[in-house]
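**Student:** Need a 3D model of the following:
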Amino acid sequence: MDLCSETARRHAVLSVAPMLEWTDRHFRYFLRLLTKHTLLYTEMVTCGALLHGDVAQILAFDARERPLVLQLAGSDPRQLARAVRIADAWGFTAYNLNVGCPSDRVQEGRFGACLMREPERVAELVAAMRAVTRLPVTVKCRIGVDERDRYDDLAAFVATVAQGGCDTFIVHARKAWLKGLSPKENRTVPPLRYEFVHRLKRDFPGLTIVLNGGVDSLDQAAAHLDRVDGVMIGRAAYHNPYLLAEADRRFFGGRRPPPSREDVLRAYLPYVRKQLAAGVRLHAMTRHLLGLYHGQPGARRWRRHLSAAGSRADAGIEVLTAWLARQEAVDGGGANVV
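**Tutor:** This is a model prediction of the structure:
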């Protein structure tokens, strides 16, 4: 295993899922103030967007966001290879091929979860991507689609795609219904079948298997790590980002105590100032902070403060500094009382 693959594998012990409109560069930078080692993912990027759009706008990120995986979606080997060639100059940690999204728009482009019906094509896509980069190429998939939901179907898919050179599979432990359910319903209605993912690791011990779906705490992640190589947390990390504050100590050998919520906000201020100076609206950043005080007394006050003050067109850094000043007046700045 080369250094690039080993780095990606080590950080894959815990990761945050790619989520459209959520895991943008502002949110990823914010998460890095909570965890230095958890593997982060971009939002899904389609080949068409990358090949015909503003490359810098799509791919640019702060170096402190690494380790960072670029998730790509496509069904044409040549286009995916071109996309990887473009992205290779930007310093990502790895590439991930989306074979799990069930939305109608994605299906119309013949990528996402519908590709689970074509394992040979997925193997071809992986091989085309690997041919033009030294970085690892991984696949994110479901346990099945529609009536193709037996464990044997999943195992056959993994075995075929592995022949294309993929040695890491991130498996959402729900199947996807390609018709009849919305993307949101596909995240909750099909039952979780963790036993499929656990068995996959037993049957393919040489592959890196990462479990995704329904995990909303570090305790749950730790329990799964007895049976798989990694765990990916999705919406729970967005709605309650502070749950990641203990991630480095629990999973990556870190020794520093977790920062307070106020420490995180203070550390975020220089980034916010820089982005405001570049013309980014404050709301583009603060919308990702609504869950910072999740479960804490007064969390509603925090959300109201951000929603009312942070959404104004002329909102500036004072929205956050005013909150911090209030916290210092209440408790001296050292506690998480809101």
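**Student:** rest of the way, CA atoms for contacts and neighbours
**Tutor:** Fine.
**Student:** Report the buried residues of stretch 63-72.
**Tutor:** 65-72 (16 or more other C-alpha atoms under 10 Å).
**Student:** For these, give me TSV that also has secondary structure and distance to residue 237.
**Tutor:** Below are the buried residues of stretch 63-72 laid out as TSV (DSSP: H, G, I helix; E, B strand; the rest coil; distance: C-alpha to C-alpha, whole Å):
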residue	secondary structure	distance to residue 237
65	helix	16
66	coil	17
67	coil	17
68	strand	16
69	strand	17
70	strand	18
71	strand	18
72	strand	21
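**Student:** compare with the first, here's sequence two:
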Amino acid sequence: MTKAWRGPAVSLETARRFSIAPMMDWTDRHCRQLHRLLSRHSLLFTEMVTSGAIVHGDAARHLRYDEAVEHPIALQIGGSDPAELAQAIRIANDFGYDEINLNVGCPSDRVQSGKFGACLMAEPDLVAECVRAMRDATDRPITVKCRIGIDDQDTEESLDRFADKMAEAGVAALYVHARKAWLQGLSPKENRTIPPLDYPRVYRLRQRMAPLPTMINGGIETLEAAEAHLEHMDGVMLGRAAYHNPMLLAEVDRRFFGAEVERLDLLQIMTAMASYAEVQLGQGQRLNNIARHMLGLANGRPGARQFRQILSVDACRPKAGPEVFMHALSVVEDRAEAVAS
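**Tutor:** Model prediction:
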């Protein structure tokens, strides 16, 4: 039986105003725990999970999350077989995600070899078939995350055609990374920086697709830049900036959602994450798997380098516990007192 949809703190449509991008090997449930602590209203995404991993693997391991904390949350899924995607979605229904997002933007070699991700931008008809199959398998909204094009595609003609196919298939929203993906000649890392950003192309797409919600992603480094994009778009999606400098998320609820919320300080965040880590360690998790997401919390503060070192090194030691977090915090606090005196 499908679990009752408990619902997010804000409506899904509102949450899309500011979202944190799905990032492989980064936005796991420990990362999302931290991000939700910093922002209650942002839309969180899982890492991409392939349809095959859900159907043929340990679905619970891939799909479980903290239902009491992580909403609003979207599951990002990768695949190109409509029947398998539908089967995966039926399994995912039991986990109560707020949104299901199909990855049509990842340029990695592993994704290409599996015929999903950005290479699917060359096959909009197949993607549309996948979207229809996914919609038939759930009552949750199906969305797509894509690039503005791949390789030698004309980004005006090909992106419009792709978006039209998605709209016809009934997607609830589009998330567009404002770069091409060069599948031939560039590594996945190079694809994050070398292809030039083309924000005006995404703005034009949003105008053309309205009222279909269209969000922009790619190269957005500050909240000021995100606010500027919102003059043209329905929402913004931050990726690496939010991950490497997580404290910027502490301002998101106030600036993007008009929420009167307490801005947590570093002491409150580290204390909360220490409590979370204690529970997770009791369930067999390792401290370094949590600590690695916290390295940027003290960026710009005296003692930040030692803070990162403690979390990077001490958290990997055998039997490391939550006291590592409090030790890292004490270094920053001691340095702050020294500077103030």
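**Student:** closest to residue 305 of the first structure among the buried residues of stretch 63-72 of the first structure?
**Tutor:** Relative to residue 305 of the first structure, the closest of the buried residues of stretch 63-72 of the first structure is residue 65; by C-alpha to C-alpha it sits at 27.1 Å.
**Student:** Which residue in the second structure aligns with that closest one?
**Tutor:** In the second structure, the residue matched to residue 65 of the first structure (TM-score structural alignment) is residue 70.
**Student:** List the buried residues of stretch 118-138 of the first structure.
**Tutor:** Across stretch 118-138 of the first structure, burial judged by 16+ other C-alpha under 10 Å covers 119-130, 133, 135-138.
**Student:** what's the straight distance from one end of that stretch to the other?
**Tutor:** End-to-end distance of stretch 118-138 of the first structure (C-alpha to C-alpha, to the nearest Å): 17 Å.
**Student:** Stretch 13-28 of the first structure too?
**Tutor:** With C-alpha to C-alpha as the measure, stretch 13-28 of the first structure spans 18 Å from end to end.
**Student:** just stretch 308-324 of the second structure next, same as before
**Tutor:** OK, stretch 308-324 of the second structure end separation, C-alpha to C-alpha: 11 Å.
**Student:** So which bit of the first structure is that stretch matched to?
**Tutor:** With TM-score structural alignment as the criterion, stretch 308-324 of the second structure aligns to 303-319.
**Student:** again with stretch 164-171 of the second structure
**Tutor:** Mapped onto the first structure using TM-score structural alignment, stretch 164-171 of the second structure spans residues 159-166.
**Student:** residue contacts, the aligned partner of residue 12 of the first structure in the second structure?
**Tutor:** Correspondence of residue 12 of the first structure to the second structure, assessed by TM-score structural alignment: residue 16. The contact partners of residue 16 of the second structure, by C-alpha atoms under 8 Å, 6 or more residues apart in numbering, come to 42-43, 215, 234-236.
**Student:** Compare these with the first structure and list the ones that remain.
**Tutor:** Compared against the first structure with both residues aligned by TM-score structural alignment, their matches' C-alpha atoms under 8 Å, the contacts of residue 16 of the second structure retain 42-43, 215, 234-236.
**Student:** Please check those residues and keep the buried ones.
**Tutor:** 42-43, 215, 234-236.
**Student:** Between these, which sits nearest residue 326 of the second structure?
**Tutor:** Closest approach to residue 326 of the second structure among these (C-alpha to C-alpha): residue 42, at 27.0 Å.
**Student:** That closest one pairs with which position in the first structure?
**Tutor:** Residue 42 of the second structure maps onto residue 38 in the first structure, by TM-score structural alignment.
**Student:** Distance-wise, check that match relative to residue 114 of the first structure.
**Tutor:** 29 Å.
**Student:** Repeat that for residue 224 of the first structure.
**Tutor:** 27 Å.
**Student:** Looking at the two, which has the bigger crowd around it?
**Tutor:** residue 114 (25 against 19; other C-alpha atoms under 10 Å).
**Student:** The more buried one belongs to a helix, doesn't it?
**Tutor:** Yes: assessed with DSSP: H, G, I helix; E, B strand; the rest coil, residue 114 of the first structure lies in a helix.
**Student:** so residue 214 of the second structure makes contact with residue 208?
**Tutor:** No: using C-alpha atoms under 8 Å, residue 214 of the second structure makes no contact with residue 208, being 10.1 Å away.
**Student:** between those two, which one's more packed in?
**Tutor:** Per other C-alpha under 10 Å, whichever of residue 214 of the second structure and residue 208 has more neighbours is residue 214, with 26 against 13.
**Student:** would you list every one of the strands in the first structure?
**Tutor:** 14-16, 40-41, 45-46, 68-73, 94-99, 137-142, 168-172, 208-212, 230-233 (DSSP state E).
**Student:** After superposing, tell me the mean distance of the second one to the second structure.
**Tutor:** Strand 40-41 of the first structure, aligned to the second structure and superposed, deviates on average by 0.4 Å (mean C-alpha distance after the TM-score superposition for the first structure).
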